[in-house]
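S.K.: next input, structure requested:
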Amino acid sequence: MDAKQMRKNKWQTTIFLILIIIITYLSSFITKFHLIESIATIPAAFSWIFSNLLITPESLEKLPQILEKLGETIFMSIAATTLAAVVSLFLAIMGSKTTKVNQTFSVIARFIASFSRNIPVVAWSLILLISFGQNSVTGFLALFVATVGFLTRAFIESVDEANQSSVEALTATGATYFHMISKAVIPQSLPQMLSWILFMIETNIRSATLVGILTGTGIGYMFDLYYKNMNYNLVALITFTIIIAVIAIELVSNKIRRVII
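M.R.: This is a model prediction of the structure:
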């Protein structure tokens, strides 16, 4: 790289940083955000947390109900993810360059994945809430639609990375399209796909808590209920159980991923 190109890159980097600083300042001014004042409130915030978010013997009496709602949230996340994985596998096969039937199906599959992926799960919850109301179906569908978008994109990449020689060998022997998919593509892509499914289960369990607040279901609804009633002892217990559940599921998921990959 010559000196002229280096100076050009340096100026571009400098201009970019200046723009970022200006945008940050304008955003802080418009939202009336003051960094120094925010930092100064941190000690008081931690003091409030340690003073109010305490797990008491009285709050532990509600633990069975909390665990029941937490289980409901976890199972809903798993169900939404596994069903979405089946749909995503079909869309990925249609959308992949390796296995596509024709260009039209490929474009449609990729459009569905892009559309559902680019709308956040919270936005899907609000959209579906209008049609289905506050119930578990709304939460399930919000997680399902968002997961389809993410998994389809991930599955397409996994299928595209499959070894082409196996596909070509089966095609040369006169194997049908379905034999080529079942014998060459899916066996090679399956470990990576299972890893993505496990990742989405973890993600959806976290998202389901927020979705539950909006749809009035699961552990999210219980958290919102006690928070609005200012029962911070139960809020602390609910938060603690969610953290423990997420960490446990992540550890199990990581162990499974190490085995299958």
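
S.K.: C-alpha from now on. contacts and neighbour counts both.
M.R.: Will do.

S.K.: grab the longest helix from this structure for me.
M.R.: helix 63-95 (DSSP state H).

S.K.: right, and the helix or strand after that one?
M.R.: helix 103-118 (DSSP states H and E).

S.K.: what comes up buried for that following helix?
M.R.: Phe105, Ser106, Ala109, Arg110, Ile112, Ala113, Ser114, Ser116, Arg117 (16 or more other CA atoms under 10 Å).

S.K.: equivalent analysis for stretch 249-261, please.
M.R.: Buried positions in stretch 249-261, judged by neighbour count with 16+ other CA under 10 Å: Ile249, Glu250, Ser253, Arg257.

S.K.: do stretch 124-137 as well
M.R.: Here stretch 124-137 shows Trp124, Ser125, Leu126, Leu128, Leu129, Gly133, Gln134, Ser136 as buried, counting by 16+ other CA under 10 Å.

S.K.: report the distance from that stretch to the chain centre.
M.R.: Centroid separation for stretch 124-137 versus its chain: 18 Å, with CA atoms, centre = their mean, to the nearest Å.

S.K.: and if you look at stretch 7-17?
M.R.: On CA atoms, centre = their mean, the centre of stretch 7-17 falls 35 Å from that of its chain.

S.K.: any chance you could list what contacts that stretch?
M.R.: Stretch 7-17 has contacts (CA atoms under 8 Å, 6 or more residues apart in numbering) with no other residue.

S.K.: pull out the buried residues from it.
M.R.: Buried residues in stretch 7-17 (16+ other CA under 10 Å): none.

S.K.: okay, the buried residues of stretch 124-137 in a markdown table with secondary structure and distance to Thr82 next?
M.R.: Shown next, in a markdown table, are the buried residues of stretch 124-137 (DSSP: H, G, I helix; E, B strand; the rest coil; distance: CA to CA, whole Å):
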| residue | secondary structure | distance to Thr82 |
| --- | --- | --- |
| Trp124 | helix | 18 |
| Ser125 | helix | 19 |
| Leu126 | helix | 23 |
| Leu128 | helix | 20 |
| Leu129 | helix | 22 |
| Gly133 | coil | 24 |
| Gln134 | coil | 23 |
| Ser136 | helix | 17 |
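
S.K.: returning to what we had before: by contact count, what packs against the longest helix of the chain?
M.R.: If you count contacts as 3 or more CA pairs under 8 Å, 6 or more residues apart in numbering; DSSP states H and E, helix 63-95 packs onto helix 103-118, helix 136-160, helix 186-215, helix 218-228, helix 232-260.

S.K.: picking up where we left off before, quick one: which of the buried residues of helix 103-118 is nearest to Pro43?
M.R.: Nearest to Pro43 among the buried residues of helix 103-118 is Arg117, at 38.5 Å by CA to CA.

S.K.: my guess is that closest one meets Gly149, correct?
M.R.: Yes: between Arg117 and Gly149 there is a contact at 4.2 Å, judged by CA atoms under 8 Å.

S.K.: out of the helices and strands packed on helix 63-95, which is the most enclosed?
M.R.: Across those, averaging neighbours per residue (mean count of other CA atoms under 10 Å) puts helix 136-160 on top, at a mean of 24.

S.K.: please generate a structure for the following sequence too, so the two can be compared:
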Amino acid sequence: MNEKQMRKNRWQTTFFFIVIIIITYLSAAITNFHFIDSVKTIPKAFEWILSNLIVSMESLEKLPQILDKLGETVFMSIAATTLAAVVSLFLAIMGSKTTKVNNFFSAIARLIASFSRNIPVVAWSLILLISFGQNSLTGFLALFVGTVGFLTRAFIESVDEANQSSVEALTATGATYFHMISKAVLPQSLPQMLSWILFMIETNIRSATLVGILTGTGIGYMFDLYYKTMNYNLVALITLTIIITVILIELASNKIRRVIL
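M.R.: Presented below is the predicted three-dimensional model:
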């Protein structure tokens, strides 16, 4: 890279840096956000947390109920993710350049993935809440729809990365379309797909807590209930159980990823 090009890159970097600063300043001014005042409140916030969010012996009496609701949330997340993975696999096969049947079905599959992925899970919860009301089905569908979009996109990329020589070799021998997918594409893509599924299970367990607040189900409902009644001891216990659960699932997921990848 010559000196002229390096100078151009420096100017571009400086320009974008200035633009980001201006946008940040304007955003803060419009929203009346004061960074220094926000920093000053941090010590008071930690002081409030340490003095209020304490797990008491009385709150531990509610632990069985909390674990029951937490289990409901975890299983709902797993069910939504696994069912979404099945649907996403079919959409990915139709949408991938390697395995697409025709351009029409490929465009439809990519459109479905883009539409469901670009609407946040919280927004899906609010949309479905109007139709299905506050129940477990609403939370399940919100997680399912959001997961389909993400996994379809991830699966398409996994299928596209499959070794083309295997596909071409099977095609040259007269193998059918389904043989080509089952013998060449899926064996190469499956480890990466399983890794994405595990990642989405972790993500959905976190999201399910927020979805539960909106749909009145699972551990999110209990959190919202005790928070509104200012029972901070139980809020602390619920938060602690969620954190421990997420960490344990993440550790198990990482170990499985190391085995399959």
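
S.K.: sorry, back to before: just send the buried residues of stretch 124-137 of the first structure back as JSON lines, with distance to Leu35 of the first structure too.
M.R.: As requested, those are exported to JSON lines (distance: CA to CA, whole Å):
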{"residue": "Trp124", "distance to Leu35 of the first structure": "32"}
{"residue": "Ser125", "distance to Leu35 of the first structure": "32"}
{"residue": "Leu126", "distance to Leu35 of the first structure": "32"}
{"residue": "Leu128", "distance to Leu35 of the first structure": "37"}
{"residue": "Leu129", "distance to Leu35 of the first structure": "36"}
{"residue": "Gly133", "distance to Leu35 of the first structure": "39"}
{"residue": "Gln134", "distance to Leu35 of the first structure": "38"}
{"residue": "Ser136", "distance to Leu35 of the first structure": "40"}
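
S.K.: picking up where we left off before, tell me what angle the longest helix of the first structure forms with helix 103-118.
M.R.: For helix 63-95 of the first structure against helix 103-118, the angle by axes from the mean of the first three to the mean of the last three CA atoms, to 10 degrees is 150 degrees.

S.K.: dump the residue contacts of the residue nearest the centre of the first structure.
M.R.: In the first structure, the centroid-proximal residue (CA atoms, centre = their mean) is Thr203; its distance is 4.2 Å. Applying CA under 8 Å, 6+ apart to Thr203 of the first structure gives no contacts.

S.K.: what do you get for the one 5 residues further on?
M.R.: By CA under 8 Å, 6+ apart, the contact list for Ala208 of the first structure reads Thr73, Ser77, Gly139, Leu143, Gly220.

S.K.: circling back: now do the buried residues in the longest helix of the first structure.
M.R.: For helix 63-95 of the first structure, using 16+ other CA under 10 Å, the buried residues are 66-67, 69-70, 73-74, 76-82, 84-85, 87-89, 91-95.

S.K.: save the helices and strands packed on helix 63-95 of the first structure as CSV, and put in distance to Ile49 of the first structure too.
M.R.: Shown next, in CSV, are these (distance: least, CA to CA, whole Å):
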stretch, distance to Ile49 of the first structure
helix 103-118, 35
helix 136-160, 30
helix 186-215, 20
helix 218-228, 13
helix 232-260, 9
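
S.K.: out of those helices, flag the one nearest Thr56 of the first structure.
M.R.: helix 232-260 (6.5 Å).

S.K.: once aligned to the second structure, how far is that closest one on average?
M.R.: By mean CA distance after the TM-score superposition for the first structure, the fitted helix 232-260 of the first structure averages 0.3 Å away from its aligned residues in the second structure.

S.K.: show me what that helix is packed against.
M.R.: Checking 3+ CA pairs under 8 Å, 6+ apart, helix 232-260 of the first structure ends up next to helix 57-60, helix 63-95, helix 186-215, helix 218-228.

S.K.: quick one: neighbours of the nearest residue to Ile181 of the second structure once chain neighbours are set aside, just the number.
M.R.: With CA to CA, 6 or more residues apart in numbering as the criterion, Ile181 of the second structure has its nearest non-adjacent residue at 7.3 Å, and that residue is Thr99. Around Thr99 of the second structure there are 20 other residues, counting by other CA atoms under 10 Å.

S.K.: test my guess that Thr99 of the second structure contacts Ile93.
M.R.: Yes: contact criterion CA under 8 Å: Thr99 of the second structure and Ile93 qualify, at 5.5 Å.

S.K.: identify the contacts common to the two.
M.R.: Counting by CA under 8 Å, 6+ apart, the common neighbours of Thr99 of the second structure and Ile93 are Val159.

S.K.: so what corresponds to Phe35 of the second structure in the first structure?
M.R.: Mapped onto the first structure by TM-score structural alignment, Phe35 of the second structure lines up with Leu35.

S.K.: what's its match in contact with, if anything?
M.R.: Going by CA under 8 Å, 6+ apart, the list of residues near Leu35 of the first structure is empty.

S.K.: then Gln164 of the first structure?
M.R.: So Gln164 of the first structure contacts nothing (CA under 8 Å, 6+ apart).

S.K.: now do 10 Å
M.R.: Applying CA atoms under 10 Å, 6 or more residues apart in numbering to Gln164 of the first structure gives the contacts Thr98, Ala184, Val185.

S.K.: what do you get for Ile244 of the first structure?
M.R.: Contacts for Ile244 of the first structure (CA under 10 Å, 6+ apart) come out as Glu250.

S.K.: residue contacts, the residue nearest to Ser114 of the first structure when sequence neighbours are not counted?
M.R.: Spatial nearest neighbour of Ser114 of the first structure, excluding adjacent residues (CA to CA, 6+ apart): Gly149 at 6.1 Å. By CA under 10 Å, 6+ apart, the contact list for Gly149 of the first structure reads 84-85, 87-88, 91, 109-119.

S.K.: how about a cut-off of 6 Å?
M.R.: By CA atoms under 6 Å, 6 or more residues apart in numbering, Gly149 of the first structure lies in contact with Ala113, Ser116, Arg117.

S.K.: which of those sits closest to Ile23 of the first structure?
M.R.: The closest of the contacts of Gly149 of the first structure, once distances to Ile23 of the first structure are taken by CA to CA, is Arg117, at 27.2 Å.

S.K.: mind listing what the closest one touches?
M.R.: Ala146, Gly149, Phe150.

S.K.: can I get the residues you listed in CSV with distance to Gly212 of the first structure?
M.R.: Shown next, in CSV, are the contacts of Arg117 of the first structure (distance: CA to CA, whole Å):
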residue, distance to Gly212 of the first structure
Ala146, 15
Gly149, 20
Phe150, 20
